[in-house]
Every structure is written in structure tokens, then in C-alpha cells.
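J.: Below are the sequence and a predicted model; questions follow.
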Amino acid sequence: MAGRNPDFEIYSAKAQPFAQPILEHIRLLVHRACPDVEETLK
């Protein structure tokens, strides 16, 4: 997928185990809805 930021995988891996599948699901939904989106982290 275009616009995927590898820093997000690091962020997601450091999240609590219960939150990891939620974060990935939200990420997938956003990329499906808007394929041209660019990921950034603050």
C-alpha cells in the first residue's frame, strides 16, 4: 500500500497487546477508504 510508514509498525509493536490488532484494523480501514493517504506520526 502506498503511504505506509515503517515507523508505524514500530509504534504498533510497542503498544499494549490488546491494542495491536485494533491499530492494524484502523490502519487497514483508512487505507481502504483513502488509498492515497500518507501516514505520519507526531
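T.: Now that the structure is in, tell me what you want to look at. Residues are numbered from 1 along each chain as shown.
J.: going forward, measure contacts between C-alpha atoms and count neighbours the same way
T.: Will do.
J.: what helix or strand is P21 on?
T.: Using DSSP states H and E, P21 sits in helix 20-33.
J.: List the buried residues in that helix.
T.: Across helix 20-33, burial judged by 16 or more other Cα atoms under 10 Å covers L23, H31.
J.: okay, pairing it with this:
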Amino acid sequence: MHSIDFLCVKTYLKLSGMKLGLLINFNTPLLKDGIHRIVNNL
């Protein structure tokens, strides 16, 4: 996963006013390894 993906999710969270987001990468052998929680100003 690239840092640009994290930056996009952070921007979406900031613009929408939401506090928590999930970034999911489906291109991993185990799906649980591709799930990342991203927090905005907590």
C-alpha cells in the first residue's frame, strides 16, 4: 500500500468531518493483513 492512499483517506476524513476510516487492500493473501484503521484528530 502506498502513502498516497493514506493521504487520500486522511483528506476524505478531514473533508467529511468523520473521525475514523478504513483502508482495505484486497491484494493480500490474508484480508486481515490488508485492513488499516486511519484516525483523524482523535
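T.: Thanks, I have it. What you see is a predicted model, and the numbers here were worked out from it, not measured in a lab.
J.: Could you quantify their similarity as a TM-score?
T.: The TM-score (TM-score structural alignment, normalised by the length of structure 1) is 0.37; 27 aligned residues with a Cα RMSD of 3.0 Å.
J.: which other helices and strands contact the helix holding P21 of structure 1?
T.: helix 6-14 (3 or more Cα pairs under 8 Å, 6 or more residues apart in numbering; DSSP states H and E).
J.: Leaving out chain neighbours, which residue sits closest to L20 of structure 2?
T.: V39 (4.7 Å; Cα to Cα, 6 or more residues apart in numbering).
J.: Can you get me a residue count around the one you found?
T.: By the criterion of other Cα atoms under 10 Å, V39 of structure 2 has 15 neighbours.
J.: picking that back up, quick check: angle from the helix holding P21 of structure 1 to helix 6-14?
T.: 150 degrees (axes from the mean of the first three to the mean of the last three Cα atoms, to 10 degrees).
J.: what residues are up against L23 of structure 1?
T.: When contacts are counted by Cα atoms under 8 Å, 6 or more residues apart in numbering, L23 of structure 1 is found next to S12.
J.: Quickly note the distance from it to D7 of structure 1.
T.: L23 of structure 1 sits at a distance of 13 Å from D7 of structure 1 (criterion: Cα to Cα, to the nearest Å).
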